[in-house]
Structures are given as C-alpha cells and as structure tokens.
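Participant: return a 3D structure for these sequence lines:
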Amino acid sequence: MESILEVNHLSFAYGSQPILSDVSFSLKRGDFAAIIGVNGAGKSTLMKLLLAELSPQQGEIKLFGREISHFRDWPKIGYVPQNGAAASENFPATAEEIVRANLYSQTGFLRLGGKRQREQARRALESVNMLPYAKRMLSELSGGQQQRVMLARVLAASPRMMLLDEPTTGVDAQSVQSLYELLGRLNRETGLTIIMITHDIAGAMDTVSRVLCLEDGSLVELNHAQLLDEMKHRHKHPISPKKPDRTYSV
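Facilitator: Just a heads-up that it's a prediction; the model follows:
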C-alpha cells in the first residue's frame, strides 16, 4: 500500500515550552485517522507542521516519500480549516464560485477559469450533495451546507490527502452525522486519505479507521476496544516504557 505520510521522531517547542515530543506515525492510502486530545495537547501544532506552516525542530515529516521541506506538489494536499466557511460567509460569491476559486493552480490567482474548471467545481459539489445549491450565495446556506461547500472546494482540486481541523464546529447535530457519513463515503469510494482533528470522537468513531491520541506531547494509537474502554472508564494507558501512565479524557 502506498505511503502517504510518514512522521518520524517529531519534536517541537514554542520557546522553552515543549509541545510535541518524539512523535511517530504513518498513514497509507485510504487511511482515515482521527487525532484526539484535550485542548493544548498539540493537535493544531501538529496540523501546522503537516502543512509546513511550522518546521520540525527534531525529526522528520515525509509526504509521498519526500521530506516536507523539499515537497512541492501541494495540490495533492487538501486542507479544511476550523470555521473555514465563517471567513467566507459574507463574501459576495456563490457556492460554485467559492469552489472554483480553489482551482487557482490551474487558472492563476483570483481567476475562476473556464468550462473545464466549472465542470470540476460542479462535480465536486455533486460529490457532497450540494449541486442544487451551486448558484446560492454562501451566506444563504446553513452551517452544515457551508461546510459541505468547503469540502467541495478542497475536493475540486482532486487531492490525495485531506486534512480537516474540527470540521463539525458550528454545525448542528443532524448535519454532523451527515458530514461523517459523507467523509466515510469519500474515504471508502475514492481511497482519499483523511486526517481529522476532532473532539467528537464518540460521533466519529464508527467512521474513522484509526484514532491517534495526543497527550502531554506524546502520541499513542488506540484500537477500537481501547477507545471504548477509555470513553467508559477514562483509564490510564502507557505512552512508552520510559514514561509514566497518563490519563486522557474524551
């Protein structure tokens, strides 16, 4: 199976404050991983490192076999930020125009392109069941619909891996479940590799294939049985033989 992401012995600190310590994991094509952890555990810092917004201080990150500092094929990576729709909600553009704007690598910055890009945008909207709303202004859509447009915006560029930062923030409960089902379908049917930061592991656990828990700067992968046990009893689990047991609360 093709290796999409390799993180090896990654460490990062802000000044004298360590955030990540000796973190290692890898993802292959078709993995759907949830990254969980309490606030301040380092989830957002890890996401910024994976997007090359920050540089590793120790260790390495490889994307599609290339060390991240030498990686240039960024259209392969799609990113949906937390509250991404909120930043564009009042922008005077339709759902289709918002999606087409992310095809700048083909059209040039601030250009919407032609027929080909329009078809790409419409296919992406159709894949998230939003084609009937293509001509609606983003501000006219619900929170769940806006998040689907943000997903379509990323999918239009045909990424191989998608990173999502708390994609259910500001989305009603019914739309949250629908969003998880959509992400699960995209993962299964297209082989899209997905990494999702979430606090809602109870809602997402039946959709994701892997759960990576960040805690006190360390990372441990939980299997399904361990995760259920954690959620029920909040047991301690060992991070490594050299470190004491730690407690994670979902």
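Participant: all contacts plus neighbour counts: C-alpha atoms, from now on.
Facilitator: Will do.
Participant: for S11, give me its contacts.
Facilitator: Counting by Cα atoms under 8 Å, 6 or more residues apart in numbering, S11 makes contact with P18, I19, L20, S21, D22, V23, P56, Q57, Q58, G59.
Participant: now the second one, please; I'll put the structures next to each other:
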Amino acid sequence: MHSSGEAVVEFENVTISYSRGYPVLSDVSLKIFEGESVFVLGPNGGGKTTMLRTVMGLLKPDKGVVRLFGKEVSRFRDWWRIGYVPQNVVSIFEKIPASVQELLSSGSVRGRCMKPVEALNLVGVEEPEKILRKRISDLSGGNLQKVMLALALINNPELLLLDEPTVYV
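Facilitator: As a prediction, the model looks like this:
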C-alpha cells in the first residue's frame, strides 16, 4: 500500500461519453494501490483505452473524479512518476526525425533516470548502442514498442500504464 494509504489511481463515479451520448464508461469507481498489478480486459470499444487516456488527463470525465496519488488529474504535475505507452505508438512516432538517443534523453528527469542504454537493456533490445543512433522512423514495430517501453521506464516510475502492451510481441 502507498505510504500515506492513498490510492495511486482512483476513479470515483466516473462516466465518459463520446459524441453520441452513449457512455463508454458508466459510473466507474475503483482504487489501485502501490504494489498492485491491474489488467483491464474487454472487447474492442469496451473503454480500456478511454480509461487510460482519462488517467493521463487526455480525456475529461463527463461525471466523477479521477485522482493520481491523491490529487485530481487536472491538478497533478508530477508526470515523471508515471510511465505510459499508448496503444498506437507507430502512428504517433513514425514521422519524428529524432534519434532514439534524443527521444530517451528528452524524456528523462535528472537525478531520477537510468541511462538510455540501461533502459534499452532492461526491455530486451539487442545491441542497444546501435539502436540509440537510429532514427525513430527507421525502427521496426517491435523495436519501436521496446523503445517506447524504455521511455516509459527511464525515470523509474511509480505507476506504469501500458495500452495494448503485447501488440508487437
């Protein structure tokens, strides 16, 4: 349990609807505490990605409150505490001209992070020194997924959110 006893993630009576007014999530309440592993399973269109995007503050609930480490998401500022890998990493990063080294360095918080090569080793990248020099747009889907996981882990986050983590496995 979290040292203060508060939930790491909390949904309190959360409802989210898209344009048609049909709720994707309806009156969802849950608490996730430090040390817990939670897997959300369901059909396509069942609200799994919506739930993660709401935790990340990318979607605002129609009703209810979402908290991270005891703070409402809209007031949360310690984003280094969270590692996130979105579902569609290929479409997000396919046109970025940066190298893997530049991407991993840009996401690191001084004093908290591991070195880029350590993060790549942690996620099982073969020959991480070579991958560091490659452009993100030149990576295979599997290596891009590993690089994104390394980016999510580089700051030793307290909360790791993975959307469709086995897509390239």
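Participant: TM-score of the superposition?
Facilitator: After superposition, the two chains reach a TM-score of 0.80 (TM-score structural alignment, normalised by the length of the second structure), with 161 aligned residues with a Cα RMSD of 2.5 Å.
Participant: give me the most central residue, the second structure.
Facilitator: Y84 (1.4 Å; Cα atoms, centre = their mean).
Participant: and the equivalent of H9 of the first structure over in the second structure, what element?
Facilitator: By TM-score structural alignment, H9 of the first structure lines up with N13 in the second structure. N13 of the second structure belongs to strand 9-17 when elements are defined using DSSP states H and E.
Participant: go through that strand and flag the buried ones.
Facilitator: By 16 or more other Cα atoms under 10 Å, the buried positions in strand 9-17 of the second structure come out as V9, E10, F11, N13, V14, T15, I16, S17.
Participant: give me the number of residues near the nearest residue in space to the fourth one that is not next to it in sequence?
Facilitator: Read that as N13 of the second structure. Sequence neighbours aside, D27 is the residue nearest to N13 of the second structure in space, at 4.3 Å (criterion: Cα to Cα, 6 or more residues apart in numbering). Counted with other Cα atoms under 10 Å, residues neighbouring D27 of the second structure total 13.
Participant: map D27 of the second structure onto the first structure.
Facilitator: Aligned partner of D27 of the second structure by TM-score structural alignment: D22.
Participant: and that match, that's in a strand?
Facilitator: Yes. Under DSSP: H, G, I helix; E, B strand; the rest coil, D22 of the first structure falls within a strand.
Participant: how much space separates the residue nearest to the centre of the second structure from Q145 of the second structure?
Facilitator: 12 Å (Cα to Cα, to the nearest Å).
Participant: equivalent range in the first structure for the helix ranked longest in the second structure?
Facilitator: Scanning the second structure for the longest helix, with DSSP state H as the assignment, gives helix 141-153. Helix 141-153 of the second structure corresponds to residues 143-155 in the first structure, going by TM-score structural alignment.
Participant: how big is the offset of the matching stretch relative to the second structure?
Facilitator: With mean Cα distance after the TM-score superposition for the first structure, stretch 143-155 of the first structure departs from the second structure by a mean of 1.2 Å once superposed.
Participant: count the residues that sit near H2 of the second structure.
Facilitator: Residues within reach of H2 of the second structure, counting by other Cα under 10 Å, total 12.
Participant: element containing it?
Facilitator: Going by DSSP H and E, H2 of the second structure is not in any helix or strand.
Participant: ok, I61 of the first structure next?
Facilitator: Using DSSP H and E, I61 of the first structure maps to strand 58-63.
Participant: show the contacting residues for the aligned residue in the second structure for K76 of the first structure.
Facilitator: Matched across to the second structure, K76 of the first structure falls on R81, judged by TM-score structural alignment. Contact analysis of R81 of the second structure by Cα under 8 Å, 6+ apart lists N155, N156, P157, E158, L159.
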